[in-house]
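Peer 1: Just to be clear, the model below is a prediction. Sequence and coordinates:
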Amino acid sequence: MAEPKNEEFLDDIEQAEAEEQAIAEEEILDSDAEIEALRAERDALQDKFMRALADAENARKRSEKDRREAENYGGSKLARDMLPVYDNMKRAVEAATDEQKEISAALIEGVQLTMRELLNVFSKHGITLISPEIGDRFDPQQHEAMFEAPVPGTKAGEIIQISAEGFMLHDRILRPAQVGVSSNQG
């Protein structure tokens, strides 16, 4: 009768080993599942990190662009408000007759010096003059047609009169040159 106990004992050992192996396999499965869960979490966090990094880089670029634009174009309202000052000074010099220029030479010269200084300040801040000539071709990107008239000896689209010079601020139109344009058809 000693043998049945051995067989039971062996069966118990085999059952214990099978249970241990099942537990070990379950632990391995749990461990694999845990590893997969950790990998998925890592991948999700890495994706979030890369998106946050890209967002930060885009924000940096956007703020740099905004800073450049503010630096280049921030004074455009003031500059636009100063254009009539230039126009009025130019009209004053052009309106003076030769007799008035002789009598008030110092005054006229002072106005001309002030105009040159104003243009120097404009230039320093990226403002350039758009000064078309009579006979130039009308360019809607730089000129504003104030009127059209048929003028003998001109072609359609030629500038026949300049009412006011225009100005650019860096690469943007601050004010287009105001011109009259020929409407001749031949």
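Peer 2: Perfect, thanks for sending it.
Peer 1: From here on, just use CA atoms for contacts and neighbour counts.
Peer 2: OK.
Peer 1: before we move on, what SS does residue 174 have?
Peer 2: Here residue 174 is recorded as strand under DSSP: H, G, I helix; E, B strand; the rest coil.
Peer 1: Provide the count of other residues in contact range of residue 119.
Peer 2: Residue 119: 16 surrounding residues under other C-alpha atoms under 10 Å.
Peer 1: next up, a second structure to put side by side with the first:
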Amino acid sequence: MADAKKEDDFLDDVDMAEAEEFAEDAMEYDDEALELDALKAERDEFKDRFMRALADAENSRKRSDRDRREAEQYGGSKLARDLLPVYDNMKRAVEAATDEQKEVSAALIEGVELTMRELLNTFKKHGIEPISPQVGDKFDPQLHQAMFEAPVPDTKAGDIIQVAAEGFMLYDRLLRPAQVGVSSTPG
């Protein structure tokens, strides 16, 4: 019996030792699993931040390309806007000349007309196109500015009755609207 008791005590000691070793292994495994989970979470966070930074850099590149293209196309709009009154004044000067003055100062008038054509060619080269409405055209608020409204017989409301100044487009943007008089409902 004493041997049996010794054997039971030995088995208890062995079972207890194995159980403790198993518990320690399990705790180490749990610690490693927690550490692995923490590393995976950190990796996922860094991956997310990297992807966001990459997308932000791509968006910045696209935005700067768009801004550069706009600067190339529309950067000269202030200068062009400042040159439009010069064109208007030259046109008025040619239109104001009487037939007699045109005969006497033919070379001068021709020089002004050539200068106007050269200015328009330069405008065209840089994407500036005139808006030249005609009397009788329909008023378009996207392209025209109504300077006055008057009832005129034999017209419809919204018809252009007078053109005070041409307008100009810079590519797809309105540089200056054409200044026009518009017919109101005839009285």
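Peer 2: Cool, the structure landed. These figures come from a predicted structure and were not determined experimentally.
Peer 1: May I have the TM-score of the superposed chains?
Peer 2: The TM-score (TM-score structural alignment, normalised by the length of structure 1) is 0.94; 186 aligned residues with a C-alpha RMSD of 1.5 Å.
Peer 1: Quick one: the helices in structure 2, in order.
Peer 2: Taking DSSP state H, the helices of structure 2 run over residues 2-74, 77-96, 99-104, 106-125.
Peer 1: Could you dump those into JSON lines and include distance to residue 165 of structure 2?
Peer 2: Output for those, formatted as JSON lines (distance: least, C-alpha to C-alpha, whole Å):
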{"stretch": "helix 2-74", "distance to residue 165 of structure 2": "22"}
{"stretch": "helix 77-96", "distance to residue 165 of structure 2": "7"}
{"stretch": "helix 99-104", "distance to residue 165 of structure 2": "22"}
{"stretch": "helix 106-125", "distance to residue 165 of structure 2": "15"}
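Peer 1: And these: which comes nearest residue 142 of structure 2?
Peer 2: When these are ranked by proximity to residue 142 of structure 2, the top entry is helix 77-96, at 17.6 Å, counting by C-alpha to C-alpha.
Peer 1: just to revisit the earlier point, tell me which of the helices of structure 2 approaches residue 182 of structure 2 most closely.
Peer 2: Closest approach to residue 182 of structure 2 among those (C-alpha to C-alpha): helix 77-96, 20.4 Å.
Peer 1: Please tell me which residues of structure 1 the closest one aligns onto.
Peer 2: Aligned by TM-score structural alignment, helix 77-96 of structure 2 falls on residues 76-95 of structure 1.
Peer 1: ok, back up a step: for residue 166 of structure 2, which of the helices of structure 2 is the nearest?
Peer 2: Closest of those to residue 166 of structure 2 is helix 77-96, at 8.1 Å (criterion: C-alpha to C-alpha).
Peer 1: Does the closest one pack against any helices or strands, and if so which?
Peer 2: Applying 3 or more C-alpha pairs under 8 Å, 6 or more residues apart in numbering; DSSP states H and E, we find helix 77-96 of structure 2 packed against helix 106-125, strand 173-176.
Peer 1: Distance-wise, check the residue nearest the centre of structure 1 relative to residue 125 of structure 1.
Peer 2: Nearest to the mean C-alpha position of structure 1, by C-alpha atoms, centre = their mean, lies residue 65 at 5.6 Å. According to C-alpha to C-alpha, to the nearest Å, residue 65 of structure 1 and residue 125 of structure 1 sit 18 Å apart.
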